[in-house]
Each structure stands twice: as C-alpha cells, then as structure tokens.
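Enquirer: below is the sequence, then the predicted model.
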Amino acid sequence: MSTPEVPFPYRPDSLALKHDGGGRPVAFAPAPEPLPVPVYDNHTHFDFGDSPVDLAAALDAAEAVGVAGAVQVGCDLPSSRFTVAAVDADPRVLGAVAIHPNDAPELAAAGALEDALAEIDSMAAHPRIRAIGETGLDYFRTGEEGRAAQHHSFRSHLEMAKARDLALQIHCRDAHEDVLAVLAEVGAPSRLVFHCFSGDAELAQICNENGWYMSFAGTTTFKNAQNLRDALAVADPALVLAETDAPFLTPHPFRGRVNASYMLPYTVQYMAQMKEIELSEMCLQLSKNTRAVYGSWHD
C-alpha cells in the first residue's frame, strides 16, 4: 500500500521558513540530540495541518533521534480513517480512533452520532488499532447545551474499549471531576491514559491509586505549568508516558513552531530532569510503559 501523505509542513533538519495554508511563515526547530534508548510518541496527529508531507519521512526523522514509533490518534471519522490507512502503511505506527468530545454535540444535533460511533467501533477491530481515543469531556469549548452528548459519547467509547480490550486515551479539559465521576459510574478499561495530562498532584495521586497512565506533553515545559511539574513529581514512574500531541504543544523553548514526533526528546529530557532520573533510565521506563499500554509495534 502506498504511504498516505500527511498534511502539515515538516522539515526537522532545517530552520528555513515555509508557509502555512494562510501564507504565514512557519519555522521548524532543530533536531534534538538522539535519546540513548528508543521511546515512542504515545499521541500524535500526523494528519493535522496545511501542507502535505510524507508519513515515512516524518517517521524517519523521529527514528533518527530515538523515537522508534508513534500512536497516530483519530479525533473524528476522517482522521480515524486516516489512522487506519497509516497503520497499514508503516509498521512504526499504531493507532487510536474516536470521536473527539467537541465533535460529539455537533454530530448528535445532526442525528449522526450513533452512526459515527458504530463506524469507530468497526475501525477499532483492526489489529493495529490499539486504543480508543481521544475521547472524554471538554468544557472549555463546549457549553452546557453540549454536555449531554459529550457524556453519552464518552460512555460509549468506554464501553467500546472494554468490549474490545483496548486502551482508552482520555481528553480532559476543565472537566476533571466529571471525567472521574463517569469513570466511577461506567468503570474504566484495563488500560487508561490521561492524554496530555492537564491535572495536578491530586489527580496524579488518584491515577497512581487506580493504575491509570499519565501522558506528559510539551506543556510540562511551559513556564506557567507548575501544576504539571507537581503532578510529574508524584506520578508513579511505572505509569508515566510521553507524547507530542503534534502539531500542537511544541515544548519550550520552541513554542510557536510546528511540533512533530522528532521533537519528543526535548520533553523526555525535561521529564528526566524533573524526576531526577538518568535519561537512559527514563527512556527505558517510558518504552516499557508504552508497550504495556499498546503492545508491541512488531506484532
């Protein structure tokens, strides 16, 4: 199968400016020093952005700095379909499929949510789709009128993950208490990941107690993110993952540039410093944890 093209601008070996779809210049950060032990980007979006790039080239650049593979994450039907194509195209990709909580109210209003959920469930049968996600609750962009649809969608995704014995990637924004309430009501699958962990030390301790994974992104390096550093400090190392959420959330000091999987080492290095763990030890733990959640990239 031919490699699908990935629509975002990508040249990690260059600081040259390109232009996005609106004609604005886009700068790319230099490649970091390679990690001593390979890790995996637990959450990325190869299909987001404006300019096409070859998926294999993006993965080659990541692999060159010690990022051995990635979990491509769907947020709606088109991106989930892309995810299925991507996992077929390159063995360095595993996938997650879902309807994002911000899309659920619109689909519900159009009478299309149940059909969309059914298609997600069908795609989840693919052997290289290893997670349902990203799903959850987001009260930042959706008001009270859309919360019922979000809750229904979240519950449906939870049941889907449990029925298929897949991991679940949670998107949570301004809704931690309600996410925890739904998990208590419906029950969590055996492997649960708080993607782009956005809570505090208290939520991290709840995750420790329940065996839930916490995936830290470039936001951990932001100057105004002390809550994330406090959470990372108390997080059980056996429950910690790393991600880019690319092309978003580029780590400091490159905020404002396009993020990509090749930039994950910047976040991993920072995490090791915050946890006061040798970088090689952090990488070994992250790799072990990631495989515990998603299985082997080589199956």
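Expert: Structure received.

Enquirer: contacts and neighbour counts: CA atoms only from here.
Expert: Will do.

Enquirer: in stretch 130-141, what's buried?
Expert: Using 16 or more other C-alpha atoms under 10 Å as the test for burial, stretch 130-141 gives 130-139.

Enquirer: counting by contacts, list what whichever strand or helix holds V179 packs against.
Expert: For V179, the enclosing helix or strand under DSSP states H and E is helix 176-186. With contacts taken as 3 or more C-alpha pairs under 8 Å, 6 or more residues apart in numbering; DSSP states H and E, helix 176-186 sits against strand 129-138, helix 147-164.

Enquirer: one more to weigh against that first structure:
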Amino acid sequence: MSLSIGIVGLPNAGKSTLFNALIKNHQAKVENYPFTTIEPNVGIVEVPDEHLFCLGRLLGQGVSLIPAGVKFIDIAGLVKNAHQGEGLGNQFLAHIREVDAIIHIFRAFSNPDVVGELSPKDDIETINIELELADIKKPTIYVANISEGDIGKKIDYGIKETIIPVCAKMEMELAELSGEEQKEYLKSSGLTEPALNRVIVASYKLLGLITMYTLKPNQIQAWPVKNGATALVAAGQIHTDFAENFITAEVIEWQKLIEAGGWTEAKEKGLIRHEGRDYLIRDGDVVYVRTGKT
C-alpha cells in the first residue's frame, strides 16, 4: 500500500520534531531556521493495533508480529505567497500534491527563540490560503503543537475542525525511552498512551485504510487495505501470484478466531467462510488465500 500522508505547516511549527517522534529517531534535522528541511524526509510508521497483540497471544510465544504501516512525509515549511514561488514554495507545494492526505501542524506554544508572534488561527489560515491558491485539496488532520504545560487543557484555536493536541518535543523524547520507561512516564503524567497514537490512527483512517490479517505458523501480519477493496485486490497486496491464481479466500473475523481458540478449531466449528474474488474485505478480517498454485 503506497498511500502517504504529508506533514505541512509554517517554518518552525514543529513538523520535523513531530516526524522524528513518529519514526522514533533523529532522521530529520530540527533547527530553529526556515527551510531546514528542503528535500522531504520519508518514514514508515507502525500502526498501534491491539487486535494484532491479541492474535499474537492466541498463537503463543515465538510468534513474529508484523504491524501495518503508514508512510509519513516531512515536507518543508510553507510561507506566505508560497503559491507565487516565495521561499521555494513551488517546490514544496509540488511535494504536497504528491501525497494522499495532510497533517497540518501549527504552533500553539510560546518560545522566545522562535521568530514571530504566537497566533494559531492566523498560522492556520496562512497555510490554508496558500493551499487554496495553489488549488490543492487534500483530506486533512489538524495538530496543535502545544507546550507540555498545556497537556490535558481544552483550548479554542478558532477553527471548527477537530484538532489533536500534541507536545511534539515531549513525544520525541518519550519515543526514545524503553517500553517500561514510557509506561512509567505516561502514568506519572496522568496519560494512558502517547498522543502520537491518536495521530497515527487518525492518519490511517484519513487515508481510508482498514486492517486485514494473515497467519503463518510463526507469524501474524497486519495489512493496510483500502476500505472497499475486494478479496482479489487484497490477495494481490499479499503477493501478485495470489491475485493471478486466486481460487477462494478463507475468512473469519479476528474476534471469532480468538473465541474459537485457533484456526484449526474455527474450521472444526464451521466458522471459516469461503469467499469469492468480489468479497469486500472488512476491517479485522483474518484471511487465508487459496490459489491454483501449490
């Protein structure tokens, strides 16, 4: 699945910090200068998936879990009149045209080292106007890059769209901790999960993706599938030969598989369905593709 989501915003809004937190390393440069990012940075981010872990527990220890992924692209900051080429605007707008959806991040924290007054609504409008003048319309998620002191607060940013508040700096630092250290930090902060999980899951849904699972003796894989994809299309995502030699898809919902106690048990109970090539894959389907080749 080659769908991608671009991170856009004004210079110093926190795009690269958010990107680094998402991919859990320091691939992108993070400096307080406009146009630190010239060429887009690209990273594949794992989608949080409790269903995958539930299936993993069903098969026992030693099972490899492969989560679905989302491609994020860190695009350089836009400035006013970018549509006229200001600040390499034409180049950066071209990158935005190539993505399937947008995370629009804006600065909602005060910092004397960052140039410009704090005005989230104006910053949002600046980017939206540039995109409109460049005739770019993409599904969009709004992310407020807040200070650590504003975590948990309800703040009105003057727009009607849903906003996900994230302290990108804290999330980047959190991403560097071990799993246990993360849990301890979140607990001490009164949080149940990293805010980035909401961003990732929202991005996944924004791209119109659902999750299909495949099982092997020692591996469970989650596959991102476009909502509305047929069994034939989904089979082709697993392997092109599967689409070319498709016979049938054996399908069961993940919850029913767990309740049955495993694939063999589900078959014995008659819970495995045989679906044709035009079957529409549902979110959470566990699928085994039967082909004409052995």
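Expert: Great, that's in hand. No experiment lies behind these values; they were computed from the predicted model shown.

Enquirer: fetch the TM-score of the aligned pair.
Expert: For this chain pair, the superposition-based TM-score is 0.36 by TM-score structural alignment, normalised by the length of structure 2; 157 aligned residues with a C-alpha RMSD of 5.4 Å.

Enquirer: on that earlier part again, who touches the helix holding V179 of structure 1?
Expert: The contact list for helix 176-186 of structure 1, computed with C-alpha atoms under 8 Å, 6 or more residues apart in numbering, reads 136-137, 151, 155, 158-159, 172, 199.

Enquirer: buried stuff in the biggest helix by length in structure 2?
Expert: In structure 2, assigned by DSSP state H, the helix with the most residues is helix 120-133. Residues of helix 120-133 of structure 2 classed as buried: 120, 123-124, 126-131 (neighbour count, 16+ other C-alpha under 10 Å).

Enquirer: which of these lies closest to D74 of structure 2?
Expert: Ranked by distance to D74 of structure 2 (C-alpha to C-alpha), the buried residues of helix 120-133 of structure 2 are led by I127 at 15.3 Å.

Enquirer: hang on, the earlier thing: quick one, which of the helices and strands packed on helix 176-186 of structure 1 is nearest to H19 of structure 1?
Expert: strand 129-138 (28.7 Å).

Enquirer: can you give me the angle the closest one makes with helix 176-186?
Expert: 130 degrees (axes from the mean of the first three to the mean of the last three C-alpha atoms, to 10 degrees).

Enquirer: now do strand 129-138 of structure 1: which elements does it pack against?
Expert: strand 93-97, helix 147-164, strand 167-173, helix 176-186.

Enquirer: and the angle for that strand with strand 167-173?
Expert: Using the same axes, to 10 degrees: strand 129-138 of structure 1 against strand 167-173 is 20 degrees.

Enquirer: tell me who's in contact with G69 of structure 2.
Expert: Taking C-alpha under 8 Å, 6+ apart, we find G69 of structure 2 in contact with 44-47, 224.

Enquirer: how about I44 of structure 2?
Expert: Contacts of I44 of structure 2 by C-alpha under 8 Å, 6+ apart are 23, 69-72.

Enquirer: identify the residue spatially nearest to it, adjacent ones excluded.
Expert: Excluding the flanking residues, the one nearest I44 of structure 2 by C-alpha to C-alpha, 6 or more residues apart in numbering is K71, at 4.5 Å.

Enquirer: neighbours around E50 of structure 2, how many?
Expert: The number of residues packed near E50 of structure 2 is 9, by other C-alpha atoms under 10 Å.

Enquirer: over to P78 of structure 1?
Expert: 10.

Enquirer: do R173 of structure 1 as well
Expert: 17.

Enquirer: check which helix or strand the closest residue to P224 of structure 2 other than its chain neighbours maps to.
Expert: Nearest residue to P224 of structure 2, sequence neighbours excluded (C-alpha to C-alpha, 6+ apart): T211, at 5.0 Å. Assigned by DSSP H and E, T211 of structure 2 belongs to strand 209-216.

Enquirer: how about the next helix or strand along the chain from that strand: buried residues?
Expert: Next along the chain after strand 209-216 of structure 2, taking DSSP H and E as the criterion, comes strand 219-226. Within strand 219-226 of structure 2, the residues that qualify as buried are 220-226, counting by 16+ other C-alpha under 10 Å.

Enquirer: report all helices and strands that the one helix or strand S79 of structure 1 maps to contacts.
Expert: Here S79 of structure 1, judged by DSSP H and E, is contained in helix 77-89. Judged by 3+ C-alpha pairs under 8 Å, 6+ apart, the packing partners of helix 77-89 of structure 1 are strand 67-73, strand 93-97, helix 113-123.

Enquirer: from those, which stretch is densest packed?
Expert: strand 93-97 (a mean of 29; mean count of other C-alpha atoms under 10 Å).

Enquirer: and the closest residue to V42 of structure 2 other than its chain neighbours, how far is that from I5 of structure 2?
Expert: Among residues not flanking V42 of structure 2 along the chain, I73 sits closest, at 4.6 Å (C-alpha to C-alpha, 6+ apart). To I5 of structure 2, I73 of structure 2 is 6 Å away according to C-alpha to C-alpha, to the nearest Å.

Enquirer: same check on L52 of structure 2?
Expert: Distance from L52 of structure 2 to I5 of structure 2, by C-alpha to C-alpha: 23 Å.

Enquirer: so which of the two has more stuff around it?
Expert: Per other C-alpha under 10 Å, whichever of L52 of structure 2 and I5 has more neighbours is I5, with 26 against 21.

Enquirer: the more buried one contacts V45, correct?
Expert: No - judged on C-alpha atoms under 8 Å, I5 of structure 2 makes no contact with V45 at a distance of 10.9 Å.

Enquirer: list residues touching both of the two?
Expert: Common neighbours of I5 of structure 2 and V45 (C-alpha under 8 Å, 6+ apart) are 70-72.

Enquirer: for these, which one is nearest K205 of structure 2?
Expert: Nearest member of the shared contacts of I5 and V45 of structure 2 to K205 of structure 2, counting by C-alpha to C-alpha, is V70, at 10.4 Å.
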